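> 3D, please:
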Amino acid sequence: MTTGEHFSPRPLDRSAKFYVAGHRGLVGSAVWRKLEMEGFTDLVGRGSAELDLMNREAVFDFFAETRPRYAVLAAAKVGGILANSTYPVDFLSDNLRIQVNVLDAAREHEVERLLFLGSSCIYPKFAEQPIKEESLLTGHLEGTNDAYAIAKIAGIMQVQAVRRQYGLPWISAMPTNLYGPGDNFSPEGSHVLPALIRRYDEAARSGAKTVANWGTGSPRREFLHVDDMASACLHLMENYDGPSQVNVGTGTDVTIKELAAIVADAVGYDGEITWDTTKPDGTPQKLLDVSRLAQSGWTAKIALEEGIRGTLNWFRTNSDHVRS
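You can find the predicted model right below:
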């Protein structure tokens, strides 16, 4: 495809070279699995030891050498409330460099279809619920992860700018809270769901009588299994073309207290659950309006209870690695 040529969404060529940036991470590995299942035969991925995406020259050399036709940018520095609050410079600087390097190199080598993955934290803290795509840049961000959010907003803007200036049909997708096999279960860097899984699993194993969780338990959160996310990524690349980012989620949410109860039940923990209200809650509610995605023909399929049980099984099977 030449720059500026009219594009109509269509099935991707299963034999074309397809680069997944961040293919060993939670989302990237799920995308890789989905593409393999769908018959893509020329997938390209590089671990951080092979290709430092913050090294601009190395990224450009990689694109010049491999010349992928399609790409998903799932590489990012990610973390939960504690990590985002403690290391805002890292979350801003590292993610900006990763994005600018990959997007600039992909544009120079005219990658035909590129999907940029962001996060629902791009939306204002008090955005009207459920959050529509149009809420972007209409209010103040949540202070605990504003640095990460600004980096992701910059990525959306760069994709839109490439569309306007170069005519490449690139798109952006904004997933809700993701979980599943390959998640980060570390005590310092994990998000709420893997943190709860680890905490309750350890409590059940040790026979602890009490488990203390952060905050009040009242915030509402939406959770999407990464295998559903990967399915949505391919669907969007084959069925959507537009400048706006597309929300990806289930359209339903639960309170953190409800989530903790589901995890405790899956783990088999029957002790007392307490809440440390001196710790931050974060955004009171973060539910995405997924009507645009639904109108394109895609809805989530993996129920939360089913997904949590599968993730717990993965965590227990791989505990030697994730507990290091």
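> when you work out contacts or count neighbours from here on, use the C-alpha atoms and nothing else.
Noted.
> where do the strands of the protein begin and end?
17-21, 42-44, 70-73, 113-117, 171-175, 177-179, 210-214, 220-221, 223-225, 246-248, 254-255, 272-276, 285-286 (DSSP state E).
> residues of the second one that come out buried?
Okay, so that is strand 42-44. Leu43 (16 or more other C-alpha atoms under 10 Å).
> that one - contacts with which helices or strands?
Contact partners of strand 42-44 among helices and strands, from 3 or more C-alpha pairs under 8 Å, 6 or more residues apart in numbering; DSSP states H and E: strand 17-21.
> name the nearest residue to Pro175, ignoring sequence neighbours.
Val248 (4.5 Å; C-alpha to C-alpha, 6 or more residues apart in numbering).
> let's see this one next to it:
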Amino acid sequence: MDANINKAVIEKQTKIYVAGHRGLVGSAIVRNLEGKGYTNIVTQTRLELDLMDSAAVNHFYDTEKPEVVIDAAAKVGGIYANNTYPAEFIYSNLCIQNNLIHGAYQAGVKKFVFLGSSCIYPKMAPQPLKEEYLLTGPLEPTNEWYAVAKIAGIKMCQAYRKQYGFDAISLMPTNLYGPGDNFDLQNSHVLPALIRKFHEAKQSNAESVVIWGTGTPMREFLYVDDMADASVYLMENYSDLDIVNVGTGQDVTIRELAETIQKVVGFAGNLEFDTTKPDGTMRKLLDVSKLSAEGWQAKVPLEQGITQLYDWYQKNLA
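So this is what the prediction gives:
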């Protein structure tokens, strides 16, 4: 740990503000905190607190006085949204995190947990992705606006840590999935999109399900409740300038993913791969040796996580 850091002492009654508590990650973090017996969790809806408004954020900090802030708030979207609205993605995310980080420091918050994304790493970085690969090459062009904002957030946490002794840490999750996921076929991620595709194909007795690309790219998937558990664990135990990757350390091909989802959903038809469609990056796997050394490992195997998410999807279809 850095010598000049005022390391936070966190107890079950410590007041913790979870920003973005209605999102996929934020809602899982609230569940995890409650499950671990934290009794003083603060949340604000978008109507109650506009994170783009620095005066409103400062007023919230002054009146609520949280001791810990977990920043799971961000403007997020798939490739299409990132490509179509680059200005909104960079501006919104810079505003949100600037207000939360600077406001937290000014208000005397004891610990700040910033959640980034694996898209911060260079497009052509070696696999698996180590934390030190940050800023060693060009980004993936389709989501560089979001990535640049997240990199700025990491650097801001590091700067406030260096200059002010502010106990801010940054965590980089891999691809997440779980309850509360987005199943919209236009702009959801591959795993929830495939669950919906297979479910609808089963309902309509379709002969086959079409999957974009060759099925050979490899992806890593982390169940969101595991991400939440890691976030709370690192909030309690980690204090350092360096970023920490959060993932499973294992990846599967898109074909293997599709076959697992097909099995869970119980779709009896065939898989068709549309090779005229793009594959995207061939591999994106996080090196999680640092996280393992800190004493945390993912617990939910992929098939179990998909089963849990499919159950949730069926209950929440309406």
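> related to what we said a few turns ago, residues in contact with the corresponding residue of the second structure for the residue nearest to Pro175 of the first structure?
In the second structure, the residue paired with Val248 of the first structure is Val246, using TM-score structural alignment. Contact analysis of Val246 of the second structure by C-alpha atoms under 8 Å, 6 or more residues apart in numbering lists 171-174, 227, 230, 286, 288, 291.
> nearest to Ile306 of the second structure, out of the residues you listed: which one, please.
Met227 (15.1 Å; C-alpha to C-alpha).
> in a markdown table, list the strands of the first structure along with distance to Asp94 of the first structure.
Shown next, in a markdown table, are the strands of the first structure (distance: least, C-alpha to C-alpha, whole Å):
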| stretch | distance to Asp94 of the first structure |
| --- | --- |
| strand 17-21 | 14 |
| strand 42-44 | 22 |
| strand 70-73 | 14 |
| strand 113-117 | 15 |
| strand 171-175 | 19 |
| strand 177-179 | 21 |
| strand 210-214 | 27 |
| strand 220-221 | 26 |
| strand 223-225 | 25 |
| strand 246-248 | 24 |
| strand 254-255 | 32 |
| strand 272-276 | 32 |
| strand 285-286 | 25 |
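> and Arg316 of the first structure, which of those strands is closest to it?
strand 177-179 (15.0 Å).
> so where is that closest one in the second structure?
Taking TM-score structural alignment, strand 177-179 of the first structure hits residues 175-177 over in the second structure.
> repeat for stretch 116-126 of the first structure
So stretch 116-126 of the first structure sits over residues 114-124 in the second structure, by TM-score structural alignment.
> what comes up buried for the matching stretch?
Here stretch 114-124 of the second structure shows 114-123 as buried, counting by 16+ other C-alpha under 10 Å.
> stretch 22-34 of the second structure maps to which residues in the first structure?
Going by TM-score structural alignment: stretch 22-34 of the second structure matches residues 24-36.
> try stretch 57-68 of the second structure
The aligned range for stretch 57-68 of the second structure is 59-70, by TM-score structural alignment.
> then stretch 304-315 of the second structure?
The aligned range for stretch 304-315 of the second structure is 306-317, by TM-score structural alignment.
> counterpart of Gly80 of the first structure over in the second structure?
Using TM-score structural alignment, Gly80 of the first structure pairs with Gly78 in the second structure.
> which one is its match nearest to, not counting chain neighbours?
Asn187 (5.2 Å).
> how about the contacts made by that neighbour?
77-81.
> now the two most distant members of those.
Most distant of these, by C-alpha to C-alpha, are Gly77 and Tyr80, 7.7 Å apart.
> those two: who's more crowded?
Gly77 (17 against 13; other C-alpha atoms under 10 Å).
> separation between the residue lying closest to Glu303 of the second structure once chain neighbours are set aside and Asp50 of the second structure?
In space, Glu303 of the second structure comes closest to Thr260 once its chain neighbours are excluded; the distance is 6.5 Å by C-alpha to C-alpha, 6+ apart. Using C-alpha to C-alpha, to the nearest Å, Thr260 of the second structure is found at 40 Å from Asp50 of the second structure.
> same check on Gln13 of the second structure?
26 Å.
> quick one: which of the two has more around it?
Neighbours were counted for Gln13 of the second structure and for Asp50 using other C-alpha under 10 Å; Asp50 has more, 14 against 11.
> tell me the contacts of the more buried one?
So Asp50 of the second structure contacts 56-57 (C-alpha under 8 Å, 6+ apart).
> now it: how far from Lys130 of the second structure?
35 Å.
> looking at the contacts of Val246 of the second structure, which two lie furthest apart in space?
Ala230 and Leu286 (14.6 Å).
> out of these two, which sits in the busier spot?
Leu286 (26 against 23).
> so what does the more buried one match up with in the first structure?
Counting by TM-score structural alignment, the partner of Leu286 of the second structure is Leu288.
> just to check, its match is in contact with Asp253?
No - between Leu288 of the first structure and Asp253 there is no contact under C-alpha atoms under 8 Å: 9.1 Å.
> quick one, helices of the stretch 101-250 of the first structure?
With DSSP state H, counting those that start in this stretch as the criterion, the stretch 101-250 of the first structure has helices at 146-166, 192-206, 226-239.
> those: which one's closest to Ile273 of the first structure?
helix 192-206 (9.8 Å).
> what does the closest one rub up against?
Counting by C-alpha under 8 Å, 6+ apart, residues outside helix 192-206 of the first structure touching it are 80, 179, 183-187, 209-211, 259-260, 263-264, 267-269, 312.
> repeat that for stretch 263-280 of the second structure.
195, 198-199, 201-202, 206-217, 262, 303, 306-307, 310.
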